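Colleague: Here is my input; please provide its structure:
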Amino acid sequence: MTSTLGDDLTHDAFLGGRVHVWQPRAGYRAGVDPVLLAASVPARAGQAVLDLGCGVGTAALCLGARVPGLDLVGIERQADYAALAARNGLEAFCADLTDMPEAVKTRSFDHVLANPPFFDRGAGASATDVGREAGRGAETPVAAWIDTAARRLAHKGYLHMIHRAARLPDLLAGAAGRLGSPETWPLCPRIGKPAELVIFRARKNGRAEFRQHFPIILHEGTQHERDGDSYRSEIQAVLRDGAALTL
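Modeller: This next block holds a predicted model:
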């Protein structure tokens, strides 16, 4: 695969320089969300991990930097982004998650990651940039993401997703009858502020009841008071040092 974006790229560092990725200068660009998602996965060396909608591969590569010895695979429907994921070192396939290539359909995975587009385009305006729109505007229902994950997971394997907190009902509905043991961790920007995002986990053939855990607070203080970094120390350790997110 070859990206048609040419030189209109940036080479960006994550995890304090442990991971570098090429990504478009304009359009959808990876931020802290895929890093937090990767940090939430309790993977072990030797396990297989599938990143659905992997973009340029940031989440999978961050997970691989923290846990060496993983078999990492990504699926991305945008050819330019899939090509960049491959350039960044991920085994990436250009395909829609509802039409997997045989090389992926014949495999099973211990963990599936997903950072789906956040916004329902049936209820909002589209971005003008094609890459940004594909990364932020949802065309494929959340239930389809979960169904694909369930099909690719090995027995007792885990799905891990990061999504808007407002979409939690959709996540739970999508998992019903497909995956069990659902758990969520609300991500709150500050103490006293409502959760904007949620980390969602469910297990193939899991039988535990739904659990909503204590919120994870991202920033110090109750309000933004100065420019610059204000992440709490444990979040700094995740974003800068490649630490696992304590769940």
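
Colleague: Could you use CA atoms for every contact and neighbour count after this?
Modeller: Will do.

Colleague: So for stretch 76-95, what gets flagged as buried?
Modeller: Neighbour-count burial for stretch 76-95 flags 76-88, 90-95 (criterion: 16 or more other C-alpha atoms under 10 Å).

Colleague: Over to stretch 41-51?
Modeller: Buried residues in stretch 41-51, defined by neighbour count with 16+ other C-alpha under 10 Å: 41, 43, 48-51.

Colleague: Okay, strands next: where are they in this structure?
Modeller: According to DSSP state E, the chain carries its strands in the segments 9-14, 19-24, 48-52, 71-76, 91-94, 109-114, 119-120, 137-138, 153-164, 180-188, 197-203, 211-212, 216-217.

Colleague: would you turn those into TSV with distance to residue 232?
Modeller: Supplementary listing: those in TSV, determined by distance: least, C-alpha to C-alpha, whole Å:
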stretch	distance to residue 232
strand 9-14	17
strand 19-24	21
strand 48-52	27
strand 71-76	30
strand 91-94	33
strand 109-114	25
strand 119-120	27
strand 137-138	30
strand 153-164	19
strand 180-188	12
strand 197-203	17
strand 211-212	22
strand 216-217	8
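
Colleague: quick one: which of these is nearest residue 35?
Modeller: strand 9-14 (8.0 Å; C-alpha to C-alpha).

Colleague: and for comparison, fold this next one:
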Amino acid sequence: MKGEETIDELRDYDLRLVQPRHGYRFSLDPLLLCEFAGVKDGERGVDLGTGCGVIPLVMARRAAHVEFVGVEHQQVMAGIAERNVLLNGLCEQVTILEEDVGRVRAHFPVSSFDLVTANPPYRRRGTGRISPRAGRDLARHESTAGLADFLAAAKYLVKPTGRICFISHPSRLVEFFTLATDLKLAPLRLRMVHGHGDADARMFMAELAKGRKGELKALPPLFVRDGGRHCGEEIKNVNGGSER
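Modeller: Prediction:
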């Protein structure tokens, strides 16, 4: 509704995004994940817990003939994501599915996608601060689906030749790799994200694969800021010329 929403720009991707003014709003994290995961011409991807649809929309701009599905269980956010697809003229490339992550098997055959991305809720149910703003807690805290459900869905959806890329909070890192091992998902890449050089990691990004072996490669840390200033071209590229 007018007055309760904003329209923000990612100029380098030629995107305009409707977002709730006071509810959940995407941050740098999904943009970091887009850069980490990458996408190739003609790939088909799915984003679990897509929110306003920022990851599918960015991915559709990053390479030619990309098709992406955004899965979102919150009715309001799924509606906003659908409007963002229309707003940016990407109906032929991006589809929004209003569904719980735990029920995606009913909609897609096994091994349907080249890439699965997820920026799932960081906090377990009943932990952390409660936000006074409606919608934020559903995005930050697990509700109907937990980390195990996101990983199980990702395994089902990804092709053996494909890749799974997640971004999450460092407090979930051990749990993440334990769950991945239980699901026989091979860790391929790990990158820690820091606010600046003296700060503890604030996020991690990881790539997993199904049905094949690999050695984990720990990438250099990513520093978002250095002395209060953005670090170099890498973060500039991630931001996509955002105006928010």
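
Colleague: now what about the TM-score between them?
Modeller: Once superposed, the chains reach a TM-score of 0.87 (TM-score structural alignment, normalised by the length of structure 2), with 232 aligned residues with a C-alpha RMSD of 2.1 Å.

Colleague: returning to that earlier point: want to throw the buried residues of stretch 41-51 of structure 1 into CSV with distance to residue 197 of structure 1?
Modeller: Shown next, in CSV, are these (distance: C-alpha to C-alpha, whole Å):
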residue, distance to residue 197 of structure 1
41, 16
43, 22
48, 26
49, 23
50, 22
51, 19
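
Colleague: out of those, who's nearest residue 102 of structure 1?
Modeller: residue 50 (14.1 Å).

Colleague: The closest one pairs with which position in structure 2?
Modeller: Counting by TM-score structural alignment, residue 50 of structure 1 lines up with residue 46 in structure 2.

Colleague: same question, residue 175 of structure 1
Modeller: Residue 175 of structure 1 maps onto residue 180 in structure 2, by TM-score structural alignment.

Colleague: For residue 12 of structure 1, what is the corresponding residue in structure 2?
Modeller: Under TM-score structural alignment, residue 12 of structure 1 pairs with residue 8 in structure 2.

Colleague: Looking at structure 2, name the residue matched to residue 64 of structure 1.
Modeller: That one, residue 64 of structure 1, aligns with residue 60 by TM-score structural alignment.

Colleague: Name all residues that make contact with the residue lying closest to its match once chain neighbours are set aside.
Modeller: Nearest residue to residue 60 of structure 2, sequence neighbours excluded (C-alpha to C-alpha, 6 or more residues apart in numbering): residue 66, at 5.4 Å. Residues in contact with residue 66 of structure 2, defined by C-alpha atoms under 8 Å, 6 or more residues apart in numbering, are 39-45, 59-60, 93.

Colleague: Can I get the residues you listed in JSON lines including distance to residue 27 of structure 2?
Modeller: Formatted as JSON lines, the contacts of residue 66 of structure 2 follow (distance: C-alpha to C-alpha, whole Å):
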{"residue": "39", "distance to residue 27 of structure 2": "20"}
{"residue": "40", "distance to residue 27 of structure 2": "24"}
{"residue": "41", "distance to residue 27 of structure 2": "26"}
{"residue": "42", "distance to residue 27 of structure 2": "27"}
{"residue": "43", "distance to residue 27 of structure 2": "25"}
{"residue": "44", "distance to residue 27 of structure 2": "24"}
{"residue": "45", "distance to residue 27 of structure 2": "21"}
{"residue": "59", "distance to residue 27 of structure 2": "16"}
{"residue": "60", "distance to residue 27 of structure 2": "19"}
{"residue": "93", "distance to residue 27 of structure 2": "23"}
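
Colleague: quick revisit: what number of residues are in the vicinity of the nearest residue to the match of residue 50 of structure 1 once chain neighbours are set aside?
Modeller: Once flanking residues are discounted, residue 46 of structure 2 sits nearest to residue 69: 4.6 Å by C-alpha to C-alpha, 6+ apart. Per other C-alpha atoms under 10 Å, the neighbour tally for residue 69 of structure 2 reads 22.

Colleague: isn't residue 69 of structure 2 right up against residue 85?
Modeller: No: judged on C-alpha atoms under 8 Å, residue 69 of structure 2 makes no contact with residue 85 at a distance of 10.8 Å.

Colleague: Give me the common contacts of the two.
Modeller: Counting by C-alpha under 8 Å, 6+ apart, the residues touching both residue 69 of structure 2 and residue 85 are 94-95.

Colleague: Would you check the span in structure 2 matched by the lengthiest helix in structure 1?
Modeller: The longest helix of structure 1 (DSSP state H) is helix 142-152. Counting by TM-score structural alignment, helix 142-152 of structure 1 lines up with residues 147-157 of structure 2.

Colleague: Return the residues in contact with residue 149 of structure 1.
Modeller: Contacts of residue 149 of structure 1 (C-alpha under 8 Å, 6+ apart): 52, 112, 159.

Colleague: And residue 97 of structure 2, what's its match in structure 1?
Modeller: Using TM-score structural alignment, residue 97 of structure 2 lines up with residue 93 in structure 1.

Colleague: Find the nearest non-adjacent residue to its match, please.
Modeller: Counting by C-alpha to C-alpha, 6+ apart, the residue nearest residue 93 of structure 1 is residue 75, at 5.0 Å.

Colleague: what about the one you found, how many residues close to it?
Modeller: 26.

Colleague: in terms of contact, does it touch residue 92 like I think?
Modeller: Yes: if you go by C-alpha under 8 Å, residue 75 of structure 1 and residue 92 touch, sitting 5.8 Å apart.

Colleague: what touches both of these two?
Modeller: What both residue 75 of structure 1 and residue 92 touch, as defined by C-alpha under 8 Å, 6+ apart, is the set residue 82.
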